[in-house]
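Novice: Need a 3D model of the following:
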Amino acid sequence: MSDPAFRFDLAATCGAARTGTIHTPRGPIRTPAFMPVGTAATVKAMLPESVAATGADILLGNTYHLMLRPTAERVAALGGLHRFMNWSGPILTDSGGFQVMSLTGLRKMTEEGVRFASHIDGSRHMLSPERSMEIQRLLGSDIVMAFDECTPYPATREQAQASMELSMRWARRSRDAFGDRPGHALFGIMQGSTFPDLRAQSAETLREIGFDGYAIGGLAVGEGQAAMFEVLDYAPGLLPADRPRYLMGVGKPDDIVGAVQRGVDMMDCVLPSRSGRTGQAFTRHGVVNIKNARHAEDPRPLDEACTCPACRGYSRAYLHHVFRAGEIISSMLLTWHNLHYYQELMAGLRGAIAAGTLDSFVADFHAMRAPGDIPPL
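Specialist: Alright, predicted model coming up:
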């Protein structure tokens, strides 16, 4: 890596899949890695030490939300994001591009950047590559994302090309504005929608600019798993093999397994925490909807093989009751369980890649899920 304090060591491969370690001044990140999302400087319903207990090495914070509230300047004055949210490990911040894209009707995009109205109070703001780099510097995140436009789906070839080329111009400005920050890494973001030649052009431009890691953007935006996997069959291989590859905003457990098989090293998604708050639990047998009446008198745990606090100490009947009653402990226990499940899945993938047994691990993963949840009592 250009920065010796931030480097990626590849330990083993199995087909296209890779396992290794991203070394940062705040600690190692074991890959493939799943990053829980702490949008507003908190993983909802979790204490930071609880998130660490699930096995997470790194969290994701959100530039757009933090710039609006409490503001990056306030976070900086209070000692930076790590101290502010009491998380000592690495933090990756996204650039704000995805959130701004979703503000249709509240934003105006130009070559300079994006002017938008806050969804909180309607106040006007400008987010540009330079401002995004400044905000992420004030937050003090370890991994900074280049400012890009997340291309919506579906997009015509012309739309996808114009969007990708704008993102590449913004990537160069992000690189220039990021400057020299020892101990901090900047990742570029590949765009190009579902068009292989546009993806290749984007990757070539990013490699020429030079980044510490590379993300695959513009997926998990409604194209469906088959189309996403089609892009992932070739996109990771367009990026430098000696840098981490990050697939943004993914995903469901089977999305993650498929992405890892195709050479992805890092992922993030709100799904485990959001699903926990809405009564959904991920288990080895698939998704459990704890709100369903079938669980009301079931003394069994969510997953008898799981060692998380929700499964060690509480029955499905209790989890059903507290969800139905609107008790806060429901969100706490189900979120903890889901994050624990995701980190166990990542540990299993890392072990299988290292042992050269990924194919059988993936086959077992799908076979276990195929029948669905355990039968009702």
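
Novice: Please count neighbours and contacts with C-alpha atoms only from this point.
Specialist: Noted.

Novice: All the helices of the stretch 151-300 of the chain, in order from the start?
Specialist: 157-178, 196-209, 225-232, 253-261, 271-277 (DSSP state H, counting those that start in this stretch).

Novice: Same question for the stretch 1-150 of the chain.
Specialist: So, for the stretch 1-150 of the chain - with DSSP H, counting those that start in this stretch - the helices run 48-53, 63-68, 72-77, 81-85, 97-101, 129-139.

Novice: okay if I get the ones you listed as JSON lines plus distance to residue 285?
Specialist: Output for the helices of the stretch 1-150 of the chain, formatted as JSON lines (distance: least, C-alpha to C-alpha, whole Å):
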{"stretch": "helix 48-53", "distance to residue 285": "23"}
{"stretch": "helix 63-68", "distance to residue 285": "35"}
{"stretch": "helix 72-77", "distance to residue 285": "41"}
{"stretch": "helix 81-85", "distance to residue 285": "34"}
{"stretch": "helix 97-101", "distance to residue 285": "32"}
{"stretch": "helix 129-139", "distance to residue 285": "39"}
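
Novice: Looking at the helices of the stretch 151-300 of the chain, which is nearest to residue 321?
Specialist: helix 271-277 (13.9 Å; C-alpha to C-alpha).

Novice: Distance from the chain centre to that closest one, please.
Specialist: Centroid separation for helix 271-277 versus its chain: 13 Å, with C-alpha atoms, centre = their mean, to the nearest Å.

Novice: Kindly report the same for stretch 340-348.
Specialist: Going by C-alpha atoms, centre = their mean, where stretch 340-348 is centred and where its chain is centred differ by 14 Å.

Novice: So for this protein, the centremost residue is which one?
Specialist: residue 268 (1.3 Å; C-alpha atoms, centre = their mean).

Novice: Spatially, which residue comes closest to that residue, not counting chain neighbours?
Specialist: Among residues not flanking residue 268 along the chain, residue 35 sits closest, at 4.7 Å (C-alpha to C-alpha, 6 or more residues apart in numbering).

Novice: One more: residue 333?
Specialist: Nearest non-adjacent residue to residue 333 (C-alpha to C-alpha, 6+ apart): residue 310, at 5.2 Å.

Novice: show me the contacts for residue 42.
Specialist: Neighbour list for residue 42: 48, 85 [criterion: C-alpha atoms under 8 Å, 6 or more residues apart in numbering].

Novice: With residue 218 instead?
Specialist: Contact analysis of residue 218 by C-alpha under 8 Å, 6+ apart lists 150, 151, 152, 153, 191, 192, 193, 248.

Novice: Here is a second sequence; please produce its structure as well for comparison:
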Amino acid sequence: MFDFEISAHCSNTQARCGCFHTPHGPVQTPQFMPVGTLATVKGISTEQLIHAGTQMVLSNTYHLHLQPGENIVASAGGLHRFMGWHGPMLTDSGGFQVFSLGNLNTVDERGVIFQSPRDGRTIHMTPEQATTIQMTLGADVVMAFDQCPPYSATENDVIDACRRTHAWLERCVNAHTRNDQALFGIVQGGCFPHLRRDSAHAVAAFNLPGIAIGGVSVGEPVNDIHRIIRDINPLLPIDRPRYLMGVGTPCEMAIAVANGTDMFDCVLPTRLGRHGTALVGGERWNLRNARFRNDHTPLDSSCSCPACTNHSRAYLHHLIRSEELLGLTLVSLHNITHLLRFTSAMAQAIQDGSFSEDFAPWQRNSPAHHTW
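Specialist: Next comes the predicted model:
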């Protein structure tokens, strides 16, 4: 049910393209997954996601547990029916919130005690509970509950986080009973190469349908992300999808694909969109700038999204300056389309045998500027 078929390799890099099969359809890799934390990609309808070429959507266990609650979702028929998305879905376990809500939680061997940012109530999240919530939500891929340490963590703190992550993974495996879900483990280890390698070996030993690299994009220099990817991917099973969590810029995705990564997620496209910033040609354009006020050309003439095919830069500038919701939706949708087109272009280049020519500069000159 969760076979991963590799259809082509790049002869000069570790890049590969393939197909990850799920109960709700195939996912072509490499693939960017838009983030729909609360069962919605902010400002974007499911129909718009489909038109943009989205194949897989991510939601968050912790936040859905707070609102509306996993039992409400289950009573609607599961997460797919609840949000009206009938393609593949992945739920993060809430482990990232151990990092992002560090001032609201306490970590021990049993799990994490959160103080709800919504109403202040105490929430005890264990690996077993995180797994049970995800089984109730019903996504195709579920993530093991892990401890994501901040970049500032000491080596001893990261050692403790890895030990918990591996122990919690075993508890997640024991608690997970749905055959129609794929449980992915998560490699941690901060920026300490020996801890990363130890974690990769420990997680790979569970022989799960896929493995994620977590604990990146938490404040570390970008070159550390590249080094972690280069060091860890060769230690992971070659016949399973590799998922780099929280990364979604073209530069970092290209370097990661060149080093054998398959799946990505990031809030970047919608976060930028909500602030009126568009991804165009490898650059970020602030559409509030006056230079767009009388520019009646398309935002990106090579893009087929509604913002580019139906409207001008001047109109988008007007919407953003007027704080109209339509403007934020159009720019967010454009940014998602941009990243989906980018991963699709990488897949096509791998199939055509041109990846090393078209994308190799990303790997050689990290970090690089790209005018795709």
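
Novice: Now the buried members of the contacts of residue 218 of the first structure.
Specialist: Among the contacts of residue 218 of the first structure, those scoring as buried are 150, 151, 152, 191, 192, 193, 248 (criterion: 16 or more other C-alpha atoms under 10 Å).

Novice: hang on, isn't the second one packed against residue 161?
Specialist: No: with contacts defined as C-alpha atoms under 8 Å, residue 151 of the first structure does not count as touching residue 161, sitting 9.4 Å away.

Novice: Mutual contacts of the two, please.
Specialist: Common neighbours of residue 151 of the first structure and residue 161, using C-alpha under 8 Å, 6+ apart, are residue 192.

Novice: so how far does stretch 332-348 of the first structure sit from its counterpart in the second structure?
Specialist: After superposition onto the second structure, the mean distance of stretch 332-348 of the first structure to its aligned counterpart is 0.7 Å, using mean C-alpha distance after the TM-score superposition for the first structure.

Novice: Please report the residue range of the longest helix in the second structure.
Specialist: helix 325-352 (DSSP state H).

Novice: In the first structure, which residues correspond to that helix?
Specialist: Aligned by TM-score structural alignment, helix 325-352 of the second structure falls on residues 328-355 of the first structure.

Novice: So for the matching stretch, what gets flagged as buried?
Specialist: So, applying 16+ other C-alpha under 10 Å, buried residues of stretch 328-355 of the first structure: 330-354.

Novice: possible to save the helices of the stretch 1-150 of the first structure as TSV with distance to residue 232 of the first structure and mean neighbour count?
Specialist: Listed next are the helices of the stretch 1-150 of the first structure as TSV, based on distance: least, C-alpha to C-alpha, whole Å; neighbours: other C-alpha atoms under 10 Å:
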stretch	distance to residue 232 of the first structure	mean neighbour count
helix 48-53	29	17
helix 63-68	26	22
helix 72-77	34	18
helix 81-85	32	17
helix 97-101	20	21
helix 129-139	27	23
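
Novice: For residue 39 of the first structure, which of those is the nearest?
Specialist: Nearest to residue 39 of the first structure, of all the helices of the stretch 1-150 of the first structure, is helix 63-68, at 6.9 Å by C-alpha to C-alpha.

Novice: Residue range in the second structure corresponding to that closest one, please.
Specialist: Mapping helix 63-68 of the first structure onto the second structure (TM-score structural alignment) gives residues 61-66.

Novice: Mean distance of the matching stretch to its aligned residues in the first structure, please.
Specialist: Superposed on the first structure, stretch 61-66 of the second structure shows a mean distance to its aligned partners of 0.4 Å (mean C-alpha distance after the TM-score superposition for the first structure).

Novice: sorry, back to before: ok, which of the helices of the stretch 151-300 of the first structure comes nearest residue 366 of the first structure?
Specialist: helix 253-261 (8.1 Å).

Novice: which residues in the second structure does the closest one match up with?
Specialist: Going by TM-score structural alignment: helix 253-261 of the first structure matches residues 250-258.

Novice: same question, stretch 205-224 of the first structure
Specialist: Mapped onto the second structure using TM-score structural alignment, stretch 205-224 of the first structure spans residues 202-221.

Novice: Please tell me how far the matching stretch is from the chain's geometric centre.
Specialist: With C-alpha atoms, centre = their mean, you get 12 Å for stretch 202-221 of the second structure.

Novice: and what of stretch 281-289 of the first structure?
Specialist: That offset, for stretch 281-289 of the first structure, works out to 20 Å (C-alpha atoms, centre = their mean).

Novice: which parts of it are buried?
Specialist: Neighbour-count burial for stretch 281-289 of the first structure flags 281, 282, 283, 284, 285, 286, 288, 289 (criterion: 16+ other C-alpha under 10 Å).

Novice: repeat for stretch 174-188 of the second structure
Specialist: Buried positions in stretch 174-188 of the second structure, judged by neighbour count with 16+ other C-alpha under 10 Å: 175, 176, 180, 181, 182, 183, 184, 185, 186, 187, 188.

Novice: Next step: those restricted to strands.
Specialist: Among these, the residues falling in strands (DSSP state E) are 182, 183, 184, 185, 186, 187.

Novice: counterpart of the fifth one in the first structure?
Specialist: What it means is residue 186 of the second structure. Matched to the first structure by TM-score structural alignment, residue 186 of the second structure sits across from residue 189.

Novice: mind listing what the aligned residue in the second structure for residue 238 of the first structure touches?
Specialist: Aligned by TM-score structural alignment, residue 238 of the first structure pairs with residue 235 of the second structure. Applying C-alpha under 8 Å, 6+ apart to residue 235 of the second structure gives the contacts 197, 200, 201.

Novice: Repeat the analysis, applying 10 Å as the threshold.
Specialist: 197, 198, 199, 200, 201, 204 (C-alpha atoms under 10 Å, 6 or more residues apart in numbering).
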